[in-house]
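J.: Predicted structure and sequence below. I'll ask about it afterward.
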Amino acid sequence: MWMSVAISRKKENADDYMTAGNNIGFGVSAASMTATWIWASSMYASVTAGYTYGVSGPIHYGLWGALMILFIYPFGKRIRKVAPRAHTLAEVMYARHGRSSQLMLAGSNVLGSVISLTSNFIAGGAIIAMLSPLSFGAGILIIAAGVLMYTLWSGFRASVLTDFAQVMAMLGAAVIIIPAVFFLAGGPSMFAEGVANGNVTPQQESFFSSDAFMNQGAPYIAAVLAYAIGNQTIAQRLFAVREDLIKPTFITATIG
């Protein structure tokens, strides 16, 4: 909210509000793309993949998801070339293929957004309930109200800057909090004990587990390729980044 107030513009047209004037810089764009992919459900799913399939589970989750970001790059270049002032994928779909295709894509994206919001609100509400005296329901309302207010106030620019702040927080978690908790819980010796006690299967020990690929990797490859060319949350950042920065932005977000 503080960032939204700080960057608010009194005179702003629809292009600035929807896509930040197609002029977002490299660092913020790359961070926003990374944060868009590493959301609440990614945290749930990667942990579940590791528990279920062993060491190769998170690899199959993260690798194909990262390639999805890279996969959209050639499409993104083409879309920005044929529709330099577009705001949404549905707008491009309407111009190229007509109203029915636009409505199909819009319906799919609305459904996907509702699912995404629900997942994020549940995660946010749970965190607030754990870290404060407030209830889970109150936490969901606070998260929802905050997102709605900063979006109405400053449009897409506020969303991108919020993503940047989230990436900084996630890097802090990855570098400091997760390793600290891991070593306090027992460290690598936990894995050695699990293997010695027969709690880990050979498939779970393998970096090239066929179980992980068939049940986690292969379905996810299909899912992320569809996501890459049909998801508005990714495309919105494509429309916002400065056109000459599309390539370095997507490569950096893939690595991130």
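T.: It's in. Numbering: from 1, shown residues only.
J.: contacts, neighbours, all on C-alpha from now
T.: Noted.
J.: and the residue most central in space within the chain, what does it touch?
T.: Note on the chain: the residue nearest the mean C-alpha position is Trp37, at 1.9 Å, using CA atoms, centre = their mean. Applying CA atoms under 8 Å, 6 or more residues apart in numbering to Trp37 gives the contacts Gly65.
J.: measure it to Val114 for me?
T.: From Trp37 across to Val114, the span is 16 Å (CA to CA, to the nearest Å).
J.: Next: Leu184.
T.: With CA to CA as the criterion, Leu184 and Val114 are 37 Å apart.
J.: what do you get for Ile143?
T.: In terms of CA to CA, Ile143 sits 15 Å off from Val114.
J.: Check Glu12 too.
T.: Plainly put, Glu12 is 28 Å away from Val114 if you go by CA to CA.
J.: Please apply the same query to Ser46.
T.: The separation that Ser46 has from Val114, given CA to CA, amounts to 21 Å.
J.: between Ile143 and Val114, which one's more packed in?
T.: Each of Ile143 and Val114 has its neighbours counted (other CA atoms under 10 Å); Ile143 has more, 17 against 11.
J.: Show me which positions of the helix or strand hosting the more buried one end up buried.
T.: For Ile143, the element it lies in under DSSP states H and E is helix 136-172. Buried residues in helix 136-172, defined by neighbour count with 16 or more other CA atoms under 10 Å: 136, 139-140, 142-144, 147, 150-151, 153-164, 166-167.
J.: Tell me which other helices or strands that helix touches.
T.: helix 2-7, helix 14-19, helix 26-37, helix 99-131 (3 or more CA pairs under 8 Å, 6 or more residues apart in numbering; DSSP states H and E).
J.: Second structure for comparison follows:
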Amino acid sequence: MLKNSLDTAFDAGGKVSVGLTATTIVSQWTWAATLLYSCVVASKYGISGPFWYAAGATIQILLFAMVSVQLKIRAPGAKTFLQVIRARYGATTHKVFVVYALATNIIVTANSMTGR
């Protein structure tokens, strides 16, 4: 029996199907800013705008899926990219990327709140 912990909550103790993994990848790439910009593209170019916007993002999603499979093979215990960075590059680089991740989330939140 697995202990209840944050790591267990991330991936259900390692018992996650391929379909759920695919859903997770799509939901992580669908930020509020992406949905907002998709609406902007729709208002400018009509119904085909969001379609082509999503088609362009498909390449990124497919590449990210391949990278995530390789990370799962090479770093099976890591649940976040920050854990991978800490294991590979050390604590100093980990702290730098924590700041970058926080700054990215602040920028996305500000963009979503201002509608830009």
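T.: Yep, that arrived. All values derive from a computational prediction rather than experimental measurement.
J.: Quick check: what element follows the top helix by length along structure 2 along the chain?
T.: Longest helix of structure 2, by residue count under DSSP state H: helix 48-74. Remark: after helix 48-74 of structure 2, the chain's next helix or strand is helix 81-89, criterion DSSP H and E.
J.: Run through who's touching that following helix.
T.: 75, 78, 93-94, 97-98.
J.: Pull the number of nearby residues for Phe183 of structure 1.
T.: 12.
J.: for Lys72 of structure 2, same thing?
T.: The burial count for Lys72 of structure 2: 13, using other CA under 10 Å.
J.: which residue sits closest to it, ignoring its sequence neighbours?
T.: Using CA to CA, 6 or more residues apart in numbering and skipping the chain neighbours, the partner closest in space to Lys72 of structure 2 is Ala78 (7.6 Å).
J.: so what's the aligned residue in structure 1 for that neighbour up against?
T.: Counting by TM-score structural alignment, Ala78 of structure 2 lines up with Ala86 in structure 1. Contacts for Ala86 of structure 1 (CA under 8 Å, 6+ apart) come out as 80, 92, 239.
J.: wait, the last one sits on His87?
T.: Yes. Applying CA atoms under 8 Å as the test, Phe239 of structure 1 and His87 come out as touching, 6.4 Å apart.
J.: Now do the shared contacts for the two.
T.: Taking CA under 8 Å, 6+ apart as the criterion, Phe239 of structure 1 and His87 both touch Thr19.
J.: if we can go back for a sec, give me the packing partners of the longest helix of structure 2, helices and strands only.
T.: helix 18-29, helix 32-45.
J.: so the helix holding Ile143 of structure 1 versus helix 26-37, what angle?
T.: 130 degrees (axes from the mean of the first three to the mean of the last three CA atoms, to 10 degrees).
J.: Where in structure 2 does helix 136-172 of structure 1 fall?
T.: By TM-score structural alignment, helix 136-172 of structure 1 lines up with nothing in structure 2.
J.: Which is the succeeding secondary structure element to that helix?
T.: helix 178-184.
J.: where does that following helix sit relative to the chain's centre, distance-wise?
T.: Distance of helix 178-184 of structure 1 from its chain centroid, counting by CA atoms, centre = their mean, to the nearest Å, is 24 Å.
J.: What lies in contact with that helix?
T.: Contacts of helix 178-184 of structure 1 (CA under 8 Å, 6+ apart): none.
J.: Which part of structure 2 matches the next helix or strand after it?
T.: Going down the chain from helix 178-184 of structure 1, the next helix or strand is helix 189-196, by DSSP H and E. Counting by TM-score structural alignment, helix 189-196 of structure 1 falls onto no part of structure 2.
J.: Give me the contacts around the helix or strand following helix 189-196 of structure 1.
T.: Proceeding N to C from helix 189-196 of structure 1, the next assigned helix or strand is helix 202-205, under DSSP H and E. Applying CA under 8 Å, 6+ apart, the external contacts of helix 202-205 of structure 1 come out as 52-56, 209-211.
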